[in-house]
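In: Here is my input, please return the structure:
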Amino acid sequence: MPLQSTNPLTGKVTRQFDEFTPEQTAAAVREVAGGYATWKTTDFAYRAECLLSLAQVLRARADEFAALMAEEMGKPVTFGRAEVLKCAAVCDYYARNGQAMLASMPVSGSGQEAYVDFAPMGTVLAVMPWNFPFWQVLRVAAPTLMAGNTVVLKHASNVPQCALAIESAFRESAFPDNVFRTLLIGARQVEAVLDHDSVIGVSLTGSEGAGSKVASAAGARLKKCVMELGGSDPFVVLADADLDKAARVGAISRCGNAGQTCIAAKRFIVMDEVFDAFVEALSREMDKLTMGDPMAEDTVVGPMSSTGLRADLHDQVERCKAAGGKVVKGGVLPEGDGAFYPLSIIVDAPFDADVCHEELFGPVALVFRATDEDQAVAMANDTPFGLGGSVWTGDGERGLAFARRIEAGAVVVNGQVRSDPLLPFGGIKRSGFGRELSAFGIREFVNVKSVIRD
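Out: Next up is the predicted model:
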């Protein structure tokens, strides 16, 4: 079955690629496994040199790659360019800090000479999504390669050009050709890749359903996995919050990338006394976000990645309405070309409605009322997900105390949830397990090894 690029602005197929045959896939995996035999013996200085070289390539080709993202999945070029530069930054980060993160750690107090070492293990399979087609890949690949492992990429089937462009960046850099490869395969070949003895684990970013299937396949083969799955992040607005700032950040957090972000603000939980004022402010801020052609420099919100995903989102909106929710902005399926969906706000949907506990992967904000902090905490935690969240308040200490009560992998006080190379990133509950980024991320696919001399 061919993999194809469909421009979400026009709905037209722009490129098609033949899927790798099983034999081609096996050959590519063997090539990267062979590369590991040499790569694992390289020193950190050489690996850092390769990462810094890759960062240079990414910066030089940022405009090209941003245009590719706009064509394949609708990301506005301004944001695509920023994504590529963030990829370069994560390469820089691990080039400069990876050696210290993986340095042998002496252990005292045992009465013997003992160390904890961190050793590479083999080839890691990266199963990546389309919504951040460069960043998701590089935030896995950079630490994995710095640790001395090699990587094979199974990218989302709708962004094959981005997948091949990433490989081309590696080939243009100082990296050897056989330490990173893109596999042009669909989901049906993932288990066959995991069957290779050289593949020691899998890192997946994607939907809850995809994560469940791949984690099950990895578990059956006793292979390590890291899962970064969906989210339904609470955005809690306390009565003393700066409503204008909260609404401004909330609008871009909900609608940036056309709302197709796992850590987007999705459930707005607002104190009753400021509820109406916040909804009005959020609507005003949404009106300021320019929607249109993702190739235009002033576009903030492009089309969704496909009309199919847009239809799924609209079905959720209709179910919210049927349950009693009131659409106060948007919510109407548009006519014409492009997989656009209007920036939308729904209020007063019953909190116990099934749809209110699903992830809405598009520019639709559900806004709920809370009467006090305890109820707000309970509502924030009443979700099968636990990826991120934020709380807005004029009292920083109050905000920190509130944040520590939220069940999620990351909570931000008076700011937008985001990933940062310095901090671990990942979720709990059905948002997944394991961590990416920081020292925690680079140690996910290494042998944590005790070395003792009596």
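In: Please make it C-alpha for all contacts and neighbour counts, starting now.
Out: Noted.
In: In this protein, where's the longest helix?
Out: The longest helix of the chain (DSSP state H) is helix 77-101.
In: Touching that one from outside, list them.
Out: The contact list for helix 77-101 (CA atoms under 8 Å, 6 or more residues apart in numbering) reads 44, 47-49, 51-52, 54-56, 58-59, 62-63, 65-67, 69-70, 132, 134-135, 138-139, 142-143, 146-147, 294-300, 421, 439, 442.
In: any idea how far residue 409 is from residue 419?
Out: Counting by CA to CA, to the nearest Å, the gap from residue 419 to residue 409 is 11 Å.
In: okay, and the common contacts of those two?
Out: Any residue near both residue 419 and residue 409 by CA under 8 Å, 6+ apart counts here, and that gives residue 425.
In: Please say which of those two ends up with more neighbours.
Out: Using other CA atoms under 10 Å as the criterion, residue 419 and residue 409 rank with residue 409 on top: 20 against 15.
In: And this one, please, so the two structures can be compared:
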Amino acid sequence: MIITVNPATGEQLESYPELTGDEIDARLDKAQAAYQDWRKTALGERTELLSNLAQTYEANKDKLARMCLAEMGKTYASAIAEVEKCAALFRHLAQDGPAMLEPERWSLGDGKIAEGRWLPQGPVLAVMPWNFPYWQVARFLAPTILAGNVALLKHASSVQGVARLMEEMLIEAGGPAGLFQNLSIKSDKVHAIIADDRVVAVTLTGSEGAGRAVAEQAGRYLKKVVLELGGSDPFIVMPSADLDAAVAQAVKARIQNTGQSCICGKRMIVHTDIYDAFMQKFSDAMRAVKAGDPMDETTDMGPLSSFEQRQTVLDQLALAKEHGAKLDFGGEALDREGAYMSAGILTGVDPDGPFASEELFGPVAMVFRARNIDDAIRIANAIPFGLGSSVWTSDDGERERFIRDIEAGMTAVNQMLASAPEAPFGGIKRSGHGRELSRHGLHEFMNLKTVMLPA
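Out: You can find the predicted model right below:
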């Protein structure tokens, strides 16, 4: 049995029976049958479904947002924004997606040509996390629909209500049965599904450990895999930066989604010339952060997604202090009902030590002092992850150095990094491989078939 819990109150929400082996087998049969029909549908039918999905999400955004709020503690405003972002992605691919699937042509000489056709491959399994429970799934589901594939979802146990609603939204939008199925299972059932011949590929967003396990199984069965494994993104501030803007975005990076975002800056790397000024402003702003009722418009951040997640962050902070770091303030469980904790700042972390590679998935920032741009880049790269990065400078030369030398899949200049339907999303090093979103994400699970033709 899978049980969901409201992290703001500790109240049990609902229980979901875990699928049996026979039930999983029936779902895979249904997915395979749905694929045989969906792969032959006209592109216009697929884009119409995406347009309908956008309208359906917008029409039901209050219901969707309230489920997200109840299951993982997201504030109502941010939950509404997440649902609207999903609608924007569906609409973007409905409008611009067909051009991304246009065949390419090459002249081969001797009167011959070759064409590259983008074709679907089959059912794709997605193993998705709880932190952005609609958006993470939508950025897999939307290209799956457009490509002509079908979708199987293993969502996080804590957001089964969200997963059920997403399946209902597809049916309400006019999607055929079997095109998108939520599998109410725990992680121990994933390996057998990857091994099944009816599943052609797998995508995962989650921890490094989960990524290793899924990639190992996918490799064993020669299945394509895309991995987004998070990281500990650098947020670099140089003397020429707009300090007030940088501080405001640094705070937002650490408290957005109660600090539970893969691509928001976690390691603030500040040039020594402005370090004291930055710390004064940053500390004042972080101390003022209000944790509270997710439905209250004045709340800056809700609870963490679960009591277990809060304990994980508290244990990490205790480990940091054992390694010589100092918790300047905050980072404590709040004495109130729910999985709340205070925003905080951690200093004195050895940039070359083991704790600097920890991903603090909560509202606490690590702050480092950098002597110069070379030192800032060295600190940024001194960890095994490379998802995103944010750099703050008005110097063109520094900007180009950061873009060239920071080891990451994404770099934002004078802004907080954020995902967008139009731009490729993904990392390097231990943050995974492959891309989501944009035309590159659309093509990840498609067959680029070369067709040889006479002129």
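In: Quantitatively, what TM-score do the chains reach?
Out: For this chain pair, the superposition-based TM-score is 0.97 by TM-score structural alignment, normalised by the length of the first structure; 453 aligned residues with a CA RMSD of 1.2 Å.
In: out of the contacts of helix 77-101 of the first structure, which are buried?
Out: Neighbour counting by 16 or more other CA atoms under 10 Å classes 44, 47-49, 51-52, 54-56, 58-59, 62-63, 65-67, 69-70, 132, 134-135, 138-139, 142-143, 146-147, 294-295, 299-300, 421, 439, 442 among the contacts of helix 77-101 of the first structure as buried.
In: Onto which residues of the first structure does stretch 209-227 of the second structure map?
Out: The aligned range for stretch 209-227 of the second structure in the first structure is 209-227, by TM-score structural alignment.
In: Which residues does that stretch contact?
Out: Against stretch 209-227 of the first structure from outside (CA under 8 Å, 6+ apart): 190-191, 194-195, 200-205, 228-229, 426, 431-435, 444-445.
In: Buried ones only from those residues, please, as a PyMOL command.
Out: The PyMOL selection below is limited to those of those classed as buried (16+ other CA under 10 Å):
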select buried, resi 190+194+200+201+202+203+204+205+228+229+426+431+432+433+434+435+444+445
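In: Which parts of the stretch 351-455 of the second structure are strands?
Out: Taking DSSP state E, counting those that start in this stretch, the strands of the stretch 351-455 of the second structure run over residues 364-370, 385-386, 390-392, 412-413, 428-429, 432-433, 447-454.
In: export these to TSV and tack on distance to residue 120 of the second structure?
Out: TSV is the format used below for these (distance: least, CA to CA, whole Å):
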stretch	distance to residue 120 of the second structure
strand 364-370	43
strand 385-386	30
strand 390-392	36
strand 412-413	33
strand 428-429	26
strand 432-433	21
strand 447-454	6
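In: starting at the chain centroid, how far to stretch 295-304 of the second structure?
Out: Distance of stretch 295-304 of the second structure from its chain centroid, counting by CA atoms, centre = their mean, to the nearest Å, is 21 Å.
In: With residue 191 of the second structure as the reference, measure out to the closest residue to residue 16 of the second structure other than its chain neighbours.
Out: For residue 16 of the second structure, ignoring the flanking residues on the chain, the nearest one in space by CA to CA, 6 or more residues apart in numbering is residue 2 at 4.9 Å. Distance, residue 2 of the second structure to residue 191 of the second structure, using CA to CA: 19 Å.
In: What segments of the stretch 251-400 of the first structure are helices?
Out: Here the stretch 251-400 of the first structure has its helices, by DSSP state H, counting those that start in this stretch, at 275-287, 307-323, 373-381, 396-403.
In: which one of these lies closest to residue 107 of the first structure?
Out: Minimum separation from residue 107 of the first structure across the helices of the stretch 251-400 of the first structure (CA to CA) falls at helix 396-403, 33.7 Å.
In: Can you name the residues in contact with that closest one?
Out: Here helix 396-403 of the first structure makes contact (CA under 8 Å, 6+ apart) with 377, 390-393, 411-414.
In: and the host helix or strand of residue 14 of the second structure, what other elements does it pack with?
Out: Of the helices and strands defined by DSSP states H and E, residue 14 of the second structure is found in strand 12-16. The contact analysis (3 or more CA pairs under 8 Å, 6 or more residues apart in numbering; DSSP states H and E) places strand 12-16 of the second structure against strand 2-5.
In: distance from the strand it packs on to the first structure after superposition?
Out: Compared with the first structure after fitting, strand 2-5 of the second structure deviates on average by 0.9 Å (mean CA distance after the TM-score superposition for the first structure).
In: And that strand, what does it pack against?
Out: strand 12-16, helix 61-72.
In: Is it possible to get TSV of those that adds distance to residue 162 of the second structure?
Out: Formatted as TSV, these follow (distance: least, CA to CA, whole Å):
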stretch	distance to residue 162 of the second structure
strand 12-16	12
helix 61-72	6
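In: count of residues packed around residue 438 of the second structure?
Out: Using other CA under 10 Å, residue 438 of the second structure is surrounded by 22 other residues.
In: check contacts around it.
Out: Taking CA under 8 Å, 6+ apart as the test, what residue 438 of the second structure contacts is 421-424.
In: now those residues: which count as buried?
Out: Among the contacts of residue 438 of the second structure, the ones that count as buried by 16+ other CA under 10 Å are 421, 423-424.
In: Centroid-nearest residue for the first structure?
Out: Centroid-nearest residue in the first structure: residue 136, 5.5 Å away (criterion: CA atoms, centre = their mean).
In: What strand or helix carries that residue?
Out: Taking DSSP H and E as the criterion, residue 136 of the first structure maps to helix 135-146.
In: Show me what that helix is packed against.
Out: Counting contacts by 3+ CA pairs under 8 Å, 6+ apart, helix 135-146 of the first structure is packed against helix 44-60, helix 77-101, strand 123-127, strand 150-154, helix 438-442.
In: Repeat the analysis, applying 6 Å as the threshold.
Out: Packing partners of helix 135-146 of the first structure (3 or more CA pairs under 6 Å, 6 or more residues apart in numbering; DSSP states H and E): helix 77-101.
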